Each structure stands twice: as structure tokens, then as C-alpha cells.
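Chemist: pasting a predicted model and its sequence here:
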Amino acid sequence: MQQDPSERYQAGMRVRRAVLGDAHVDRAQRQSDGFDAPFQSFITEGAWGTVWSRPHFTHRERSIVTIALLAALGQDDEVAMHVRATANTGATREDVLEALLHVAVYAGVPAANHAIKIAKSVYAEIDKAAEAGPA
């Protein structure tokens, strides 16, 4: 018997979609199966419905903090995903660079250097897609 989604899950899904975009969330949902469905629910409720839904930080501020933390931890795929999400959060390229400069000082130059390479690659993809126009 399937339970109705909790209010926290519903709030998390709204924020997750606002930050990552419908296409990303829909793809994650389609790829989810019985094995990782509990994990998808957990991150939707925990990360998105509990933390990202809090009112004190804006999505822009949370985006900047998240990118810095992921870069410091060497979570490359997640860095790229959250750099892409800045298109939805309002965090600028300058914001991302400033966050990564902090990473260099507090978590190490190699972590920041690698994250900067990732961000540059993501921005190059974004710029190329913008030049090509609508698909």
C-alpha cells in the first residue's frame, strides 16, 4: 500500500524542481526503481523539503554554499549539477568563483582548482547551447 507523500516531500519536490529543473527531476524519477526509491524520497524530504525549504537563506545563497561544500568534498558530479542549477537560483558566475576561492583557502587549492575546471566546462556547455538557440 502506497502512502500519500508527506507535506515535507511535497515541499521538497517543489523546491527540487525550482532549483534543478523539471527535466532533471523527471529524469531522476524515471531512473528510480525499487532499489533507490527510498533514497530519492529521503533526499527530497531531507535535503529539499527540510534544508532547502528553510526561509533564512535564499536559493541563491544555498546554491553558493552547496557548491562550495561539494567542491571541498570532491563531489564532481554534484558540483556540475549545482553549477547548472545556478541558472534557476540566481547565483552568478562571479558568486561561484568567489565560493571556489573560499574553497581554495579553507579546503585546499587542488579541490578548488578541480571545481573551477568543472564550472568552466559547465559554463562552456551553457554558452554553446545559448549560441545554438532553442532546440
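Modeler: Received, thanks.
Chemist: only C-alpha atoms from now on, for both contacts and neighbour counts.
Modeler: OK.
Chemist: roughly how far apart are the residue positioned nearest the centre of the chain and residue 63?
Modeler: For the chain, the residue nearest the mean C-alpha position is residue 82 (3.0 Å; CA atoms, centre = their mean). Here the distance between residue 82 and residue 63 works out to 7 Å (CA to CA, to the nearest Å).
Chemist: same thing with residue 116?
Modeler: Here the distance between residue 116 and residue 63 works out to 15 Å (CA to CA).
Chemist: okay, one more to line up with it:
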Amino acid sequence: MTNEERYERGLQTLQKMAGEEDVRMIEGMGEFHPDFGHMMIAFGFGDIYSRSAFDLKQREVITLTSLITQGATEQLPFHLHAALNVGMSPEEILELVMHCAAYAGFPKACGALTVVKRVFDERNIVPNTK
């Protein structure tokens, strides 16, 4: 597969996951640093997210877990939106954060929960927490 084919496959996967605003944001990174933008789409979304062993929802569970355990809250909004776009429910996201608290600690889970609340507020999501 050529680099251009990998990029196109990655762009198609990215469009399934993200809204047009997020796609433009990622393409904007490529305008600032073309090699990095190409690598992120071709490798990240073309080679990794496009593999068939997991569907996009499963991949977002893995990604969110990894980001939370690293404390990488700056990447959480994009992946929370993507997770919701590919079928994760708000309740599944909240359960994932709670589960991560047991392994990554409450400070990282609390930081993640703050971001989750912000994304839910943006999308007018009121989770069923009963």
C-alpha cells in the first residue's frame, strides 16, 4: 500500500470517528507541520485505527483508557467525541473513568471526569447515573 493510499484510508477512518471540525483541526496540524500531519493520519488512522481486529468503538475504549492512565487530558476531548460518534454511550464512558480510578488513581480519573463533563455539556448529554 502506498503512503497516499494509507493517508486516504486514514482520512476515511477519521471522518467516521470525528466531526468535520475535528477533521479540519487535524488537517490544520498538517498545514503547520506537513510531515507530522501526514504521519498522524496515515499511521494513526490509516494503519492503526483501520485494522480489522477491533471495531472503532473498541479502539476508543482502549484509547480512552490509555489516555486516562497517562493523565493525557489534552487529547481526551477529541477521543470522547469520537467515542460517542462511534457508539459508546455516556454511561459506558463514565464507567470506564470509574474503572480507571482503580488502576490509575483518583487524581487521573478526576482530571478525566472534568473533561468528560465538559464534553457532555457541549453535547447537551445528561447521562443516566442511577
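Modeler: Looks like it arrived, so ask away. Keep in mind that this is a model prediction, so the values were computed, not measured.
Chemist: who's more crowded, residue 116 and residue 63 of the first structure?
Modeler: Looking at residue 116 of the first structure and residue 63 with other CA atoms under 10 Å, you find the greater number of neighbours at residue 63, namely 25 against 18.
Chemist: so what corresponds to the more buried one in the second structure?
Modeler: Under the alignment (TM-score structural alignment), residue 63 of the first structure pairs with residue 60 of the second structure.
Chemist: just checking, that match touches residue 84?
Modeler: No: at 9.2 Å, residue 60 of the second structure does not count as touching residue 84 under the criterion of CA atoms under 8 Å.
Chemist: assign residue 57 of the first structure to helix, strand or coil.
Modeler: coil (DSSP: H, G, I helix; E, B strand; the rest coil).
Chemist: not counting stretch 47-57 of the first structure itself, show me its contacts.
Modeler: Taking CA atoms under 8 Å, 6 or more residues apart in numbering as the criterion, the residues outside stretch 47-57 of the first structure that touch it are 8, 9, 10, 11, 12, 13, 15, 16, 59, 62.
Chemist: repeat that for stretch 28-39 of the first structure.
Modeler: residue 40.
Chemist: and that stretch, what's buried?
Modeler: Neighbour-count burial for stretch 28-39 of the first structure, with 16 or more other CA atoms under 10 Å as criterion, is recorded at no position.
Chemist: the helices in the first structure, which residues?
Modeler: Per DSSP state H, the first structure carries helices over the ranges 7-20, 22-31, 37-43, 59-73, 76-89, 93-107, 109-132.
Chemist: in JSON lines: those helices, plus distance to residue 49 of the first structure.
Modeler: Supplementary listing: the helices of the first structure in JSON lines, determined by distance: least, CA to CA, whole Å:
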{"stretch": "helix 7-20", "distance to residue 49 of the first structure": "3"}
{"stretch": "helix 22-31", "distance to residue 49 of the first structure": "14"}
{"stretch": "helix 37-43", "distance to residue 49 of the first structure": "8"}
{"stretch": "helix 59-73", "distance to residue 49 of the first structure": "13"}
{"stretch": "helix 76-89", "distance to residue 49 of the first structure": "16"}
{"stretch": "helix 93-107", "distance to residue 49 of the first structure": "24"}
{"stretch": "helix 109-132", "distance to residue 49 of the first structure": "26"}
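Chemist: just name the most buried of the ones you listed.
Modeler: Of all the helices of the first structure, helix 59-73 carries the top mean neighbour count, a mean of 21, counting by mean count of other CA atoms under 10 Å.
Chemist: stretch 75-93 of the second structure maps to which residues in the first structure?
Modeler: Residues 78-96 of the first structure are where stretch 75-93 of the second structure aligns, taking TM-score structural alignment as the criterion.
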